[in-house]
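Trainee: Sequence unavailable; structure follows:
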C-alpha cells in the first residue's frame, strides 16, 4: 500500500510542477511579446504558436487536478432536499457513475483524436512541431480525470456498501 501512496503522491506533484512550469512559460512568453511589441516595436514571429504548448498542458492538467481536488463549482441542490444519509450516498454514487461514464467517453475520444493527429502528420505553421505535442495533453488530462473519477466511484460504492441504517 505504501508504493501506491508514493505513486499517487508523485503523480500529484508532477501535475503541480507541470501547471507551475506551464504558467511560468506562458507569463514569460506574454512578457517577451509585450516588451518586443511596445518597447522595441517588433515581434518574434511564431511566439504565440509556441505558447500553445504550455497553454494546452496547463489547461488539461489543471482540469485533471481540479477533478482530483473537487474544487470546482457545483450546483448540487438535490442533496439539500434529500432526507436521509442513505439517499445522499445513492445520489453521490449515481453522480460519480455519470461522471465516470462521460469522462471515459471523452478519454476514448481523446485517444481517437491523438491517433488521428499522429497519422495525419499535422505540424504547426511556423515552428513545424508535430501538433500531437500540445494535443497529447488532452489524452493525459482525460486519462487522469478518468482515474480520479474511477477512484471516487469506488469510494462511493464502498461508502454505500458499508452504510448501516
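Mentor: Structure's in. What do you need? Just so you know, these numbers come straight off a predicted model, no measurement behind them. Residues are numbered from 1 along each chain as shown.

Trainee: contacts and neighbour counts: CA atoms only from here.
Mentor: Will do.

Trainee: Pretty sure residue 142 sits against residue 64.
Mentor: Yes: with contact defined as Cα atoms under 8 Å, residue 142 counts as touching residue 64 (6.9 Å).

Trainee: shared neighbours, these two?
Mentor: When Cα atoms under 8 Å, 6 or more residues apart in numbering defines a contact, no residue borders residue 142 and residue 64 alike.

Trainee: Spatially, what comes nearest to residue 134 if we skip its sequence neighbours?
Mentor: residue 53 (4.6 Å; Cα to Cα, 6 or more residues apart in numbering).

Trainee: Helix or strand for the one you found, just tell me which one.
Mentor: helix 47-69 (DSSP states H and E).

Trainee: Can you tell me what sits against stretch 56-68?
Mentor: By Cα under 8 Å, 6+ apart, stretch 56-68 touches 12, 15-16, 18-19, 22-23, 72, 134-135, 137-138, 140-142, 144-145, 148-149.

Trainee: again, only using 6 Å
Mentor: 19, 22, 134, 137-138, 141, 144-145, 148 (Cα atoms under 6 Å, 6 or more residues apart in numbering).

Trainee: With stretch 23-34 instead?
Mentor: Contacts for stretch 23-34 (Cα under 6 Å, 6+ apart): residue 51.

Trainee: Put this next to the previous one:
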C-alpha cells in the first residue's frame, strides 16, 4: 500500500511541476511576444488557464497529502489531546470528507455534462474538458486523503 501511495505522490508532484513550468513558460512567452516583438500571441490565455487549473487543483491534492492546507483551527490548538482533541479532529476530517465527496460526485456529473456539451476554447479549440479533469481528479484525491486521515485517526486510538 505504501508503494501505491508513493506512486501517487510521485505523479502528483510531477503534474504540479509540469503545470507550474507550463504557467511560467506561457506567461514568459506571452510577455516576450507582446512587449519585445509587439505581437499578440492568440490563445496564450487559454493555455495559461489550462496549466493554472492543473497547478491549482492538483496542488490542493498535494497539500492534502502533506497536511499543508491553510487552516484556522483554534479549537485544535486548545484541545490537542484527550477526548475533545479526538472529537475535534474527527469532526474536521468528517466535514472535509463530506465536502470533498459531494464535490467529487458533482464533478462526475459536470464531466458527463461537459462530454455531452463538447465545448472548446475559442482561439485554439482546446477541449474545455481537459481543464475540468483537474477539478474531477482533485476532489477524488482529496476525498481519498480524508479517508486516509480518518483511518489514521482511528489506528492511533
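Mentor: Perfect, I can see it now. Because the structure is a prediction, the values reported are computed rather than measured.

Trainee: about what we covered before: please pull up the equivalent of the residue nearest to residue 134 of the first structure in the second structure.
Mentor: In the second structure, the residue matched to residue 53 of the first structure (TM-score structural alignment) is residue 50.

Trainee: which stretches of the first structure form helices?
Mentor: Taking DSSP state H as the test, the helices found in the first structure are 2-38, 47-69, 78-81, 85-120, 132-161.

Trainee: What's the match for residue 66 of the first structure in the second structure?
Mentor: Residue 66 of the first structure maps onto residue 63 in the second structure, by TM-score structural alignment.

Trainee: Who are the contact partners of residue 48 of the second structure?
Mentor: Contacts of residue 48 of the second structure (Cα under 6 Å, 6+ apart): 23, 26.

Trainee: So which residue is dead centre in the second structure?
Mentor: The centroid of the second structure falls nearest to residue 57 when counting by Cα atoms, centre = their mean (2.2 Å).

Trainee: From residue 20 of the second structure, how far out is that one?
Mentor: Look at residue 57 of the second structure and residue 20 of the second structure: by Cα to Cα, to the nearest Å, they are 12 Å apart.

Trainee: Check residue 102 of the second structure too.
Mentor: For residue 102 of the second structure, the distance to residue 20 of the second structure - Cα to Cα - is 28 Å.

Trainee: more crowded one of these two?
Mentor: Remark: of residue 102 of the second structure and residue 20, residue 20 carries more neighbours, 19 against 14, as counted by other Cα atoms under 10 Å.

Trainee: That one maps to what in the first structure?
Mentor: Counting by TM-score structural alignment, the partner of residue 20 of the second structure is residue 23.

Trainee: Distance check, that match against residue 83 of the first structure.
Mentor: 44 Å.

Trainee: same question, residue 117 of the first structure
Mentor: 49 Å.

Trainee: Those two: which has the busier surroundings?
Mentor: Set residue 117 of the first structure next to residue 83 and count neighbours by other Cα under 10 Å: residue 117 wins out with 18 against 9.

Trainee: Show the contacting residues for that one.
Mentor: residue 132.
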